[in-house]
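J.: Would you be able to build a 3D model of this:
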Amino acid sequence: MEEKIRRYLVAFSEIIILASVFMLFLAQSFLIDGYSMEPTLKNGQRILVEKISYLFSGPNRGDIVIFQNPKDDSEFYIKRVVGISGDELLIDNGALYLNGSLLEEPFAKEPISFPLKARYLVPEGYFFVLGDNRNHSADSRFVGAIPLKNLLGKVILIYWPLNQINLISSL
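T.: This next block holds a predicted model:
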């Protein structure tokens, strides 16, 4: 009987260690707190972020990422990557242009209501993000391009509430 209990305790300990390693190095859970990524991500949803991909390469356009706010490293933001190093972005009359071509954005809640014509060149080692809810998002239009060192991971799954479970793919 004691041997059986010992085996259960060892198995339980191994599960705890594996789960801890998984959450520390491979993935992390976050709560969506706000409306800046609607309609893709909604306030109160829980998401899973994988941390491995960006150890080997930078983000791709269309990825939904989580990163530390460059102006306050205690804050994490979740936004969509629309520009990578070397890209030129232009916001003009509610439309977003990437390297001279109009960017189709089926995920955006509404056109950008930005009073100025704005041009951005994404520097080497940085990426540019926008919230899907363009007119209610503190994003790269206001904080600038995001350094790659601030990138934590890529959103891969909505797992809560259960009736909204959904894999997230890049567009």
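J.: make it CA atoms for all contacts and neighbour counts henceforth
T.: Fine.
J.: Could I get the contacting residues of the residue nearest to the spatial centre of the chain?
T.: Residue closest to the average C-alpha location in the chain (Cα atoms, centre = their mean): residue 65, at 1.7 Å. Contacts for residue 65 (Cα atoms under 8 Å, 6 or more residues apart in numbering) come out as 78-81, 151-155.
J.: same thing but at 10 Å, please
T.: Residues near residue 65 by Cα atoms under 10 Å, 6 or more residues apart in numbering: 49-51, 59, 77-81, 129, 151-156.
J.: One more: residue 126?
T.: 58-59, 83-86, 144-151.
J.: can you pull out the strands in this structure?
T.: For the chain, the strands defined by DSSP state E cover 27-31, 46-50, 64-69, 72-84, 88-92, 95-98, 101-102, 118-121, 126-130, 146-147, 151-160, 166-167.
J.: Alongside the first, I'd like the structure of this one:
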Amino acid sequence: MKKKNELWEWIKALVVAVVLAAVIRYFFFAPIVVDGLSMFPTLHDQDRMIVNKFSYTIGEPDRFDIIVFHAPENKDYIKRIIGLPGDEIEYKNDTLYVNGEPYEEPYLEHLKNDPTLDGPLTEPFTLMEKIGQATVPEGELFVMGDNRRYSKDSRHIGTVPMEEVLGKTSIIYWPLEDVGLVK
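T.: Okay, here's the model as predicted:
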């Protein structure tokens, strides 16, 4: 009888652990693998990250957050928020302008200072040219990859509806040489 009781306790503990892990993964955190070089040098191909799924349930997205979202190609993309709802976005002379004000993008300095770079890292554009509107629509985000010349982002796929955003990501857990927080 004691052995049967002990087995039942182990089964209950295992079921609770599996349900708890499923709830945490589905509602709170999920692993994701970076696929490609669109966020280089900030993120590398095959970096493994944790997505915080409830970050925007309790807070609002901030400019320059790195997010994961469902892209139109039935794929999840990792990009950086450049424009928030109501923002006017423009690039000229390799500088980001939001609502007419220039913004520094320190995460791009490494690429901008590359002596082999021929021309601007980010080609000039206005939001009107890319999405046909002067401002980012309500409930949507304008996102771009850090590796501007090799990123399929809002310049190509349009703005991202908030309901397509899985969450914010800032923690790399694998490979060991890349472990840490990213900004």
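J.: Just the buried subset of the contacts of residue 65 of structure 1, written out for PyMOL, thanks.
T.: The PyMOL selection below is limited to those of those classed as buried (16 or more other Cα atoms under 10 Å):
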select buried, resi 49+50+51+59+77+78+79+80+81+129+151+152+153+154+155+156
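J.: Just name the closest of the contacts of residue 65 of structure 1 to residue 101 of structure 1, please.
T.: Nearest to residue 101 of structure 1 among those is residue 81, at 16.4 Å by Cα to Cα.
J.: thinking again about what came up before, closest to residue 27 of structure 1 among the contacts of residue 65 of structure 1?
T.: residue 50 (4.3 Å).
J.: Would you mind confirming that the closest one makes contact with residue 25?
T.: Yes - shown here, residue 50 of structure 1 and residue 25 form a contact pair, counting by Cα atoms under 10 Å, at 8.8 Å.
J.: where do the contact lists of those two overlap?
T.: The contact sets of residue 50 of structure 1 and residue 25 do not overlap (Cα under 10 Å, 6+ apart).
J.: give me every residue that touches the closest residue to residue 93 of structure 1 other than its chain neighbours.
T.: Closest residue to residue 93 of structure 1 apart from its sequence neighbours, by Cα to Cα, 6 or more residues apart in numbering: residue 117 at 7.1 Å. Residue 117 of structure 1 sits next to 90-95 when contact means Cα under 10 Å, 6+ apart.
J.: between the strands of structure 1, which one is nearest to residue 17 of structure 1?
T.: The nearest among those, by Cα to Cα, is strand 27-31 at 14.3 Å.
J.: what's the mean distance for the closest one versus structure 2?
T.: On superposition with structure 2, the mean distance recorded for strand 27-31 of structure 1 (mean Cα distance after the TM-score superposition for structure 1) is 1.1 Å.
J.: what's that strand aligned against in structure 2?
T.: Aligned by TM-score structural alignment, strand 27-31 of structure 1 falls on residues 29-33 of structure 2.
J.: what's the offset of the matching stretch from the middle of its chain?
T.: 11 Å (Cα atoms, centre = their mean, to the nearest Å).
J.: buried set for that stretch?
T.: Those would be 29-30, 32-33, for stretch 29-33 of structure 2 by 16+ other Cα under 10 Å.
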